Structure formats: structure tokens, C-alpha cells
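Asks: Fold the stuff below for me.
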Amino acid sequence: MSRICGFLSVALLCVAVPVLAADPTGTWKWSVERNGQTFETTLKLKHEGGKLTGTVSGRNNTETEIEDGKVDGDDVSFKVTREFGGNKFVQTYKGKLSGDTIKGKVEFERNGEAQSRDWEAKKG
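Replies: You can find the predicted model right below:
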């Protein structure tokens, strides 16, 4: 009987302790090199009530709202829709949050072809 009570106590403790998702709230920065020039990108995120919102900087320091922001454990994902030369394009960011770093891939389409590149943002 004591063995059963001990097992039930451990089982209840495991159920009672919630699994906390990583919190990506804050300002994140990374650099991107294009055509021999380096551009710094700033991502501002807010995670509240299971929803991820924020903005990402672009050319000329413009900020664009993120879309479809999600946090699942330590996985972070969102989309950014930009317009350039009268054309809209979507970048899909997926990354893994570890301490003060988000590291992952951004996927996009260029000239009708799917492409991706690595991205690594640091908090601060």
C-alpha cells in the first residue's frame, strides 16, 4: 500500500508542476549580409497569453508587424510580409530559443524558387 501511495504522490506532483514555455519577450538583433553590405535587423517580441506579437526592422529602419507568431516549448515561429518594388513577399522564420539566443532558418521565395538561410538572433 505504501508503494502505491508513493507512486501516486509522484504522479500527482508531475501533473501539478506545469511545463513552462520559453519566453522570447524582448529585443533581438542579428546581422544579414546582402550584396557586400551588412544590415542589422532588430526583432521586438512580446509573448503574452499564448500569443506572440511584435515587429521586425527592415530597410530604412521601417518596422513590420510579425504574423502568425507562435511559441511551442522552446520553438518560436512567425511570418513577415514585406513589399519591395510593388511585389509582396513572405519570410517564414522558425527557430529554437536557448537562453539569450534564437537560432533557426528563414524560408522565402525568390524568382519563383524556394530558398532558406540560417538566422541567429541575440537578445539585447
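Asks: going forward, measure contacts between C-alpha atoms and count neighbours the same way
Replies: Noted.
Asks: Quick one: residues contacting the residue positioned nearest the centre of the chain.
Replies: Residue closest to the mean C-alpha point of the chain, counted by C-alpha atoms, centre = their mean, is Val76 at 3.4 Å. Val76 makes contact with 24, 69-70, 94-97, according to C-alpha atoms under 8 Å, 6 or more residues apart in numbering.
Asks: How far away from the center of its chain is whichever strand or helix holds it?
Replies: Val76 belongs to strand 75-84 when assigned by DSSP states H and E. Put simply, strand 75-84 sits 10 Å off its chain's centre (C-alpha atoms, centre = their mean, to the nearest Å).
Asks: for comparison, sequence B:
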Amino acid sequence: MVSVLALLLIAAFAAVAADFNGKWVAQVPGRQGTMEQTFTFKVEGSKVTGTVSTQMGETEISEGQVSGDDISFVVVRKFGEMEMKSIYKGKAAGNEIKFTMQMQGGRGGERPPVEFVAKKAS
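Replies: Have a look, this model is predicted:
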């Protein structure tokens, strides 16, 4: 009986997904220094929508998915005829998300991945 209860408790804790809803703030390293990015997420089931805000403005996210503690999405920015795509993959741990961002397109084409941590805004 005790072992069955213990297994049920373990399963319940394992099934709890991270709460990505709300605002998250990160300092993201780049070629021209660090840039603050603010992420605003809304999760419905396994789908995530929202925006990424920087000093260059606010951009909608696309292809947003969540699964347990994992989140992924794409941000496409256009500068005239030039398009830059950023692919974000993150893993939540408490009030932080550890992200890896891969940039494609724009000047210079694909760049090495960038790692950073976003913290839940209070």
C-alpha cells in the first residue's frame, strides 16, 4: 500500500509541467554587447504564443511548443528585404529558463549558438 502511494506521488510530481506563462527577462550576449530581451508567454496545452521585446521593438513568436520543462519557439525579424530567424530552445528550472538561441540569416548568415538564462519577472 505504501509503495503504491509512493509511486502515485512520484508520477504526480513528474507530470507537473513548468509554468512558462508570464514575463521572463534575460541579458543576451551578442556581437555588439549584451542586450536585454523580455519574453511574454501564454501557454495553452502544448502550444505557446507570445512576444519577444528588445530595444529594436516587439516581435511575435511562432512555432511555439512546450513539453514538461522544455520550451521552443522561433522569432523572425525583417529588416527591409533581409530576414533573420532566431530559434530558441529552453529548459525551465524553478524561476529560470536556460536557453540556447541559434540565429540564421541576416548579415553573416548562421552564427554559433548563444546560451543565456531568463528569469521570471516579479
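Asks: The equivalent of Thr41 of the first structure over in the second structure: neighbour count?
Replies: Using TM-score structural alignment, the equivalent of Thr41 of the first structure in the second structure is Gln37. As a burial measure, Gln37 of the second structure scores 19 neighbours (other C-alpha atoms under 10 Å).
Asks: Tell me which residues touch Gln37 of the second structure, please.
Replies: Counted by C-alpha under 8 Å, 6+ apart, Gln37 of the second structure has contacts 25-28, 52-54.
Asks: How much space separates it from Ser72 of the second structure?
Replies: Distance, Gln37 of the second structure to Ser72 of the second structure, by C-alpha to C-alpha, to the nearest Å: 16 Å.
Asks: ok, now Ser46 of the second structure?
Replies: Remark: distance between Ser46 of the second structure and Ser72 of the second structure (C-alpha to C-alpha) = 11 Å.
Asks: And Ala11 of the second structure, by the same measure?
Replies: The value you get for Ala11 of the second structure to Ser72 of the second structure, if C-alpha to C-alpha is used, is 24 Å.
Asks: So for the two, which sits in the more crowded spot?
Replies: For Ala11 of the second structure versus Ser72, neighbours defined as other C-alpha under 10 Å are more numerous around Ser72 (21 against 11).
Asks: picking up where we left off before, just the buried ones among the contacts of Gln37 of the second structure, please.
Replies: Buried positions within these, assessed by neighbour count (16 or more other C-alpha atoms under 10 Å), are 25-26, 28, 52.
Asks: Many thanks, I have nothing further to ask.
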